[in-house]
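Trainee: my questions concern the predicted model and sequence given below.
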Amino acid sequence: MATDHATRPTADTGLSLPASITPAFLEQLAARVSAAPDAARVTTSAPYTGVPLADFPVSTPEDVESAFARARIAQKSWAATPVAERKRILLRYHDLVLARQDEVLDLMQAENGKTRRDAFLEVVDIGIVSRYYARTAAKYLGPKRRRGAIPLLTHTTELRHPKGVVTVISPWNYPLSMAASDTIAALMAGNAVVQKPDTQTALTALWSMDLMYEAGLPKDVWQMVIGRGSSIGGALMDNADYMMFTGSTASGRNIASDAGRRLIGASLELGGKNPMIVLDDADIDKAADGAVAACFPSAGQLCVSIERLYVAESLRDKFIAAFTARTKNLKIGAAYDYSVDVGSLTTPAQLKTVTEHVDDAVAKGATVLAGGEARPDLGPLFYEPTILTDVTPDMTLYDHETFGPVVSIYTYRDVDEAIALANATPYGLNASVWTGSGARGRAVAARVHAGTVNVNEAFAAAWGSVDAPMGGMGDSGLGRRHGADGILKYTEPQTVAHQRIQGFTPPARISPGTWASLLTGVLKALKAAGVR
């Protein structure tokens, strides 16, 4: 495979952890796990170097049961806490995250392997989400008058009650965003949360929980358990009043089935094989920059990143030249500062998947335009940003999610074909359209089968628009985060209807037939008057 090592610096093999990550700090965070004092332990490794990083107690199903029991007690008083007080706590949390961001940036890099610029976007995300739900929760959760059955005589109110205790299962790829953003909405709605973060990135989740308590969250309202899904997943499901899961489609199907069995709600953000369409009127330089931003953040380990790129035939050669040049110039490496463009993959399993997908494609005839190799000289889990062409349906990565820094380029003849190709997937999470005309881009976006579609942006525009819902169609999931959906899903709606003076049953002195005629006349009059 073609490789240009001259543009890629060698990592400092003596890279050490930042000064903020001390043994005492790690022990403080690990002590937050809900587990028995004599619990078994599990150790994680730092992706940059492969050396041991953190040591956690492992929660048992009994520990999960105990966490839920404590959470149920705490939730009752938390639900009774005025929304205004919850708002004050969340805004203090917002300030603490921004003020102490260097701590969590160090943690995210140490346990995930992403670059500092990618980690910082998670800080931005949590700042936006915290502020949004702190300042909109009262609007979403407050009592709302609804039109009654009989005008003037029926007083109808919609109330919102918290679900109770919510299970949040969060992934390793965006350890702050995915650990905190869903929890923020659940807490603001008056729920308690028992969360299972991925063990690999549990430090970041525990740090976030620690800050929420520092901001004033009452004891036991947010708890964290650590363990394999095969061990504690059943206890998390069986005790939940609602399930929030971000992860693979296969696991999501199992959770949806179990939630259906228990008749509880579930919100699932799952996999994707996200397309980007470059229309024939797109600015090539902007589209090439956009493709870099779409494909390689967090080493491609992003649910909304782009893995399929469709380019108009008239732009093919110029676009590929511009995109390939930019990709080859990306700086890969490990650094606890803003000097690096692409960081490490997070786990050996992910490196294995990326390697197998690329090797399979090349063996079957794909062409490597950039990257295509692991970089053990930089660290144990580094893989080059990779661009492929000549990818065919018999190759694994053609329609399977790679979840790494790999993108395949295809061409199309007209817009209808581009849309058909973009939609030729069971997934439907995110998409991107590049064009010189905003109106044209929005029209194309509306025809793409995806929960979010960005015009002249990769994914940040839709993701950052937290007043709008975000989630997937098809195999990419159920439910939405952000916006009204993102907090109301954690509530039970209740309708209280107070009937005054006269209802639908006839008064004693009027026969049922006469009463039916009167009501028929009322219905006709209401329709003629334009009443809803």
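Mentor: That came in fine, so what should we check first?

Trainee: switch to C-alpha atoms for all contacts and neighbour counts from now on
Mentor: Noted.

Trainee: report the buried residues of the longest helix anywhere in the chain.
Mentor: Longest helix of the chain, by residue count under DSSP state H: helix 116-141. The neighbour-count criterion (16 or more other Cα atoms under 10 Å) identifies 116-138, 140-141 as the buried residues of helix 116-141.

Trainee: other SSEs contacting the helix or strand just after that helix?
Mentor: Next helix or strand after helix 116-141 toward the C-terminus (DSSP states H and E): strand 144-146. Judged by 3 or more Cα pairs under 8 Å, 6 or more residues apart in numbering; DSSP states H and E, strand 144-146 is in contact with strand 154-162.

Trainee: which residues does the strand it packs on contact?
Mentor: The set of residues that contact strand 154-162 without belonging to it, under Cα atoms under 8 Å, 6 or more residues apart in numbering, is 79, 141-148, 189-191, 488, 490-500.

Trainee: what's the answer for stretch 463-483, then?
Mentor: 125, 128-129, 132, 182, 249, 252, 266-272, 426-430, 449-452, 462, 484-487.

Trainee: returning to what we had before: could you give the angle of the longest helix of the chain to strand 154-162?
Mentor: For helix 116-141 against strand 154-162, the angle by axes from the mean of the first three to the mean of the last three Cα atoms, to 10 degrees is 150 degrees.

Trainee: show me what helix 116-141 packs onto, helices and strands only.
Mentor: Taking 3+ Cα pairs under 8 Å, 6+ apart as contact, the helices and strands that helix 116-141 lies on are helix 83-99, helix 101-112, helix 177-188, helix 483-488.

Trainee: how about the shortest one: buried residues?
Mentor: Taking 16+ other Cα under 10 Å as the neighbour-count basis, helix 483-488 is seen to contain the buried residues Gly483, Ala484, Asp485, Gly486, Ile487, Leu488.

Trainee: putting a second one here so we can go through both:
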Amino acid sequence: MSVFLRNYLGGQWQPESRTAHALVNPVSGEALAFAGGPAENLAAAYEFARNAGGSALRAMSYGQRAAILADVMKVLQANRDTYYDISIANSGTTKADSAVDIEGALYTLGYYAKLGATLGDVHTLGDGTSTVLSKDGLFQSQHVYAPVRGLALFINAFNFPAWGLWEKAAPALLSGVPVVIKPATVTAWLTHRMVEDVVNAGVLPPGALSIVCGSSAGLLDPLQPFDVLSFTGSADTAAKIRSHDAVTRHSVRVNIEADSVNSALLGPDAVPGSEAFDLYVKELVREMTTKSGQRCTAIRRALVPAAQFDAVAEAVAAKLSGITVGNPRNDTVRMGSLVSREQYDAVHTGIEKLAGEAQLLVDGRNSALVDADPALAACVAPTLLGLRDGASGTTVHEHEVFGPVSTLIGYRDADEAVALAHRGQGSLVASIFSADHAWLARAGAELAGSHGRVNLVSPDVGKTQTGHGNVMPQSIHGGPGRAGGGEELGGLRSLGFYHRRSALQASATTLDALGPLGSL
């Protein structure tokens, strides 16, 4: 029997829609589940979330809400085997790549549960100490953070149906803000199942967690001034969101994560045979192949000294030759499929576009597949392009191909390497591999202004560094410019998006009556 992903709004499951969109196995083309058309009674459902869910959450202390996050994590842990089955079937990922999504979600939830517990039994967060406003010192000003008195609407991308939900929902719920999630329909099954399990477990108050799995039509229309909106996806859709009345008229706060042409720099000192060189090659191959390159943080531009261009190309090609692609249920397969044939077509089109400017060094478009029909499967083997003179390129610095595709780009000197990284016009992440600590620090500081995160890898941290593409909840995730200008995670910093800062001006005695204040 096929699964129908019903919307959960207003504290209840809505009926199956007459309009159905099939979610398929991207390897076999088999229909797995169905999602419906537009959600019903959105305005009333949003009011229920604000009033019932928001009131119940705000009545709790930060420590109590942290305990709820721990309960949510326990529910998800108890069902993790089912999540792996859904991920492998619907996203076409191997078990190892499914873990990036599922275990990443669990780790992030656990992290915020523990971090929230450190805030203890407080209901108000302070921002700094009080400031004297009167000559006698009695009338003072204390800045505080108050949870927004609305809901948080999350519109997510297809590549992380598990982590994409919980990396946003964990800090929102910890802040006392109810959540409405709209996952990308093509891989919504995993998100839906997680929400269903949490709802059935009854660990969250009614209205705290809702989901829309079908059409996004009218999704933004009922938003009100105290709501917040977080979007992960294309820059084109982000532009439409920013121009919506909810944003322009109601000043709904928006967080955007859009396209990103991330780069990885090989330092001038990293010659073949050096540890930094080997670490760089290993990282590039990992980023090209993990989740079939479908990560917003993946390396799209591999910047290397012109003198080492051929050596890097040969080393990467040798490693890529050992990557088997095909059906993720086959134990010999190292890399599964893209999420859909539509994405398959987009990647092929993108490769052609890059090939108009760069040379194809490893062409994976027609590689043999393991246990998969190339006429049906959305599989593309890793593809490496090359441009020896990086400064001469334009497309390679501006166009992102969301798949197992990267372009090797040569640079003349260290200054040009940094300049080429900046040509991404704002990225989520850049990484630099070198044994020269002084240059790493200098280059990292120069790249910080155009990147949300800079991963500096020297041989002494080669085994312990968390990876170019891995988003850790302790560090912020987001980036300026074309990357969307947004910011998520970063420990307690993420709570700032779900709070409003206000100045309480009063007698020092009145301010003392607030009781102990937590701190971001």
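Mentor: Structure's in. What do you need? Nothing here was measured: the structure is a model prediction, and the numbers come from that model.

Trainee: and of the helices and strands packed on helix 116-141 of structure 1, who's closest to Tyr383 of structure 1?
Mentor: Proximity to Tyr383 of structure 1, assessed across these by Cα to Cα, is greatest for helix 101-112 (14.3 Å).

Trainee: and Phe34 of structure 2, what does it touch?
Mentor: So, once contact is read as Cα under 8 Å, 6+ apart, Phe34 of structure 2 ends up touching Ser2, Val3, Phe4, Leu5, Ala20, His21, Ala22, Leu23.

Trainee: neighbours of the closest residue to His244 of structure 2 other than its chain neighbours, how many?
Mentor: For His244 of structure 2, the nearest residue in space outside its immediate sequence neighbours is Leu220; the separation is 7.8 Å by Cα to Cα, 6 or more residues apart in numbering. The local packing count at Leu220 of structure 2 equals 18, with neighbours defined by other Cα atoms under 10 Å.

Trainee: helix or strand: which one has Leu220 of structure 2?
Mentor: Under the assignment given by DSSP H and E, Leu220 of structure 2 is not contained in any helix or strand.

Trainee: hmm, back to that, ok and the longest helix of structure 1 relative to helix 177-188, angle-wise?
Mentor: Helix 116-141 of structure 1 and helix 177-188 are oriented at 20 degrees to each other (the same axes, to 10 degrees).

Trainee: list the contacts of Ser230 of structure 2.
Mentor: Ser230 of structure 2 makes contact with Ala152, Leu153, Phe154, Ile155, Val254, Asn255, Ile256, according to Cα under 8 Å, 6+ apart.

Trainee: could I get those residues as CSV with neighbour count, secondary structure and distance to Thr289 of structure 2?
Mentor: Output for those, formatted as CSV (neighbours: other Cα atoms under 10 Å; DSSP: H, G, I helix; E, B strand; the rest coil; distance: Cα to Cα, whole Å):
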residue, neighbour count, secondary structure, distance to Thr289 of structure 2
Ala152, 31, strand, 33
Leu153, 25, strand, 31
Phe154, 22, strand, 27
Ile155, 21, strand, 26
Val254, 20, strand, 32
Asn255, 21, strand, 28
Ile256, 27, strand, 26
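
Trainee: list just the nearest of those residues to Leu369 of structure 2.
Mentor: The shortest gap between Leu369 of structure 2 and any of the contacts of Ser230 of structure 2 belongs to Ile155, at 33.3 Å (Cα to Cα).

Trainee: what do we get in structure 1 for the closest one?
Mentor: Alignment note (TM-score structural alignment): Ile155 of structure 2 maps to Ile169 of structure 1.

Trainee: host element of the residue lying closest to Tyr111 of structure 2 once chain neighbours are set aside?
Mentor: In space, and not counting its chain neighbours, Tyr111 of structure 2 is closest to Pro473: 7.4 Å by Cα to Cα, 6+ apart. Secondary structure assigned from DSSP H and E places Pro473 of structure 2 in neither a helix nor a strand.

Trainee: how much space between Pro473 of structure 2 and Val27 of structure 2?
Mentor: As judged by Cα to Cα, to the nearest Å, Pro473 of structure 2 and Val27 of structure 2 stand 32 Å apart.

Trainee: repeat that for Val203 of structure 2.
Mentor: Val203 of structure 2 sits at a distance of 36 Å from Val27 of structure 2 (criterion: Cα to Cα).

Trainee: no more questions from me, cheers.
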